[in-house]
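**Student:** quick check, what structure comes out for this input:
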Amino acid sequence: MLSDQVIANIDNALRTLTGQQVGSDRPYPAQGIPDALLRPWERQRAGRMMRVNHAGEIMAQALYTGQATGTDDPALRAQLQRARAEEGDHLRWCEARLRELNSRPSLLAPLWYGAGWGMGFLAARRGRASNLGLVVAVEHQVEEHLNSHLDALPAEDHRSRAIVTQMRNDEAGHAEKAEALGAGKLPAPVRMAMGVFSRVLTRGALWL
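**Tutor:** The predicted model follows:
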């Protein structure tokens, strides 16, 4: 029913934006790893980078929610919801690391959520291939971004590195599943626009 979908979408948005996502309840990747990051400026740098990752995970929640809402394929909807649960783990892990670093989420989180939901819903309405194609394009983009963070994070920040590494592996798995299910390639202008928006998100979340 439409009313059920509306309630579910509002619930997911509120949980995402207020730090109440549970995800699939996987354990924290940094558990048991000593926090060896002692220099204040390095903790500030790591905190800003994890804020960018957190903003990306807010957008991932919105993307998958919009995609699941927009599709008429029950099996695909279930697949998208499973991926969203894993992204919920990422969100929870990033929030935990932000607290450890005495940092905070992006102040622009509602903007990231709204943009992500709209992008996901529109892709879903274009059909199965486009819906899955968005998953592939976004996850490859995120995988590349997380690799760059592994290069840029302070060498001693083993806790953040453990989180980012698990996130990267999950993103690659989501892309592989979408490709196996018949993802289509998004048009070049769409991919270019996604790249521009990714840079806007990164710059915005880094400071705000």
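
**Student:** can we go C-alpha only for contacts and neighbour counts from here?
**Tutor:** Fine.

**Student:** which ones are touching the residue sitting nearest the centre point of the chain?
**Tutor:** Nearest residue to the geometric centre of the chain (C-alpha atoms, centre = their mean): Glu57, 2.5 Å. Applying C-alpha atoms under 8 Å, 6 or more residues apart in numbering to Glu57 gives the contacts Glu87, Gly88, His90, Leu91.

**Student:** closest to Gln21 among these?
**Tutor:** Gly88 (5.9 Å; C-alpha to C-alpha).

**Student:** next one: the residue nearest to the centre of the chain from Ala155, what distance?
**Tutor:** Distance from Glu57 to Ala155, counting by C-alpha to C-alpha, to the nearest Å: 23 Å.

**Student:** over to Val136?
**Tutor:** 30 Å.

**Student:** comparing those two, which residue is more hemmed in?
**Tutor:** Neighbours were counted for Val136 and for Ala155 using other C-alpha atoms under 10 Å; Val136 has more, 25 against 12.

**Student:** please generate a structure for the following sequence too, so the two can be compared:
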Amino acid sequence: MTTARVQTPLDHLLTEAQRALDTVFGNPAAARPNPAGDTPEVVLEPTETRHAAGLMRINHVGEVCAQGLYFGQAAVARDPATREHLLAAAQEETDHLSWCADRLRELGSRPSLFNPLWYAGSYTIGTLAGLRGDGWNLGFVVETERQVEAHLDEHLETLPPADQRSREILKVMKVDEARHADHAEHAGARKLPFPIPSVMALASKAMKTIAYRI
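**Tutor:** This is a model prediction of the structure:
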């Protein structure tokens, strides 16, 4: 009988490093089809194209941050069920990351130059949240996803009316984010105390301002 190999700390470190490299510099494949599918591409005005690209770059950064947050939380989660919940959510975020990257290419644009910084910061926050315990871990998921839902609503309203390809992607992302938050709540998430949600919102606003342009 073959005995399963026990993973060492070095194995875990290499796994986390590979995840970071794939997220920031790679082109992870989506497990689900792109929601834009057969939605026809429409020629946008130059100002509309720049605006749509800026919004989709923000959303791409959001998915880079989500990957860092979830992987950091999963790395220190105490309950195997919580870890599996986080990794399952991360897989759907990988879909979002891939779809946003596809759309940026279609718009003739690129991801944020600061993606390594966004990932590293989010991974650190996720690890610190996870060390507080699984209830706090899941609480960060809920607050993060609710804030993401809000900014997706804003983007759906402000995208150029003709940009239906971006809109189809964001609509599916919004449904997924709401489901992640609901599942985390049902799994025992703790409500984050003041001022953590406000600090998260301020950090998100700064990230969106920078990512829209760079």
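
**Student:** quick one on the thing from earlier: the residue nearest to the centre of the first structure matches what in the second structure?
**Tutor:** In the second structure, the residue matched to Glu57 of the first structure (TM-score structural alignment) is Glu63.

**Student:** also Gln31 of the first structure?
**Tutor:** Match for Gln31 of the first structure (TM-score structural alignment): Gly37.

**Student:** also Ala137 of the first structure?
**Tutor:** Using TM-score structural alignment, Ala137 of the first structure lines up with Glu143 in the second structure.

**Student:** superposed on the first structure, where does the helix or strand containing its match end up, distance-wise?
**Tutor:** Assigned by DSSP states H and E, Glu143 of the second structure falls within helix 134-158. When the first structure is overlaid, helix 134-158 of the second structure sits 0.3 Å from its aligned residues on average, using mean C-alpha distance after the TM-score superposition for the first structure.

**Student:** now do that helix: which elements does it pack against?
**Tutor:** Under the contact criterion of 3 or more C-alpha pairs under 8 Å, 6 or more residues apart in numbering; DSSP states H and E, helix 134-158 of the second structure touches helix 46-76, helix 115-131, helix 164-186, helix 196-213.

**Student:** let's have the ones you listed in JSON lines, adding distance to Asn27 of the second structure.
**Tutor:** Formatted as JSON lines, those follow (distance: least, C-alpha to C-alpha, whole Å):
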{"stretch": "helix 46-76", "distance to Asn27 of the second structure": "12"}
{"stretch": "helix 115-131", "distance to Asn27 of the second structure": "13"}
{"stretch": "helix 164-186", "distance to Asn27 of the second structure": "17"}
{"stretch": "helix 196-213", "distance to Asn27 of the second structure": "19"}
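
**Student:** Provide the count of other residues in contact range of the residue lying closest to Leu131 of the second structure once chain neighbours are set aside.
**Tutor:** Leaving aside its chain neighbours, Leu131 of the second structure sits nearest to Val76 (6.3 Å; criterion: C-alpha to C-alpha, 6 or more residues apart in numbering). Using other C-alpha under 10 Å, Val76 of the second structure has 19 neighbouring residues.

**Student:** so where is stretch 187-195 of the first structure in the second structure?
**Tutor:** Going by TM-score structural alignment: stretch 187-195 of the first structure matches residues 193-201.

**Student:** now the matching stretch: buried residues?
**Tutor:** Pro197 (16 or more other C-alpha atoms under 10 Å).

**Student:** repeat that for stretch 139-159 of the first structure.
**Tutor:** So for stretch 139-159 of the first structure, counting by 16+ other C-alpha under 10 Å, buried means 139-143, 145-146, 149-150, 153-154, 157-159.

**Student:** residues contacting the match of Gln31 of the first structure?
**Tutor:** Contacts for Gly37 of the second structure (C-alpha under 8 Å, 6+ apart) come out as none.

**Student:** that older thread, and the nearest residue to the match of Ala137 of the first structure once chain neighbours are set aside, how far from Asn115 of the second structure?
**Tutor:** Distances taken as C-alpha to C-alpha, 6+ apart place Pro197 nearest to Glu143 of the second structure, at 6.8 Å, with adjacent residues excluded. Pro197 of the second structure sits 23 Å away from Asn115 of the second structure, going by C-alpha to C-alpha.
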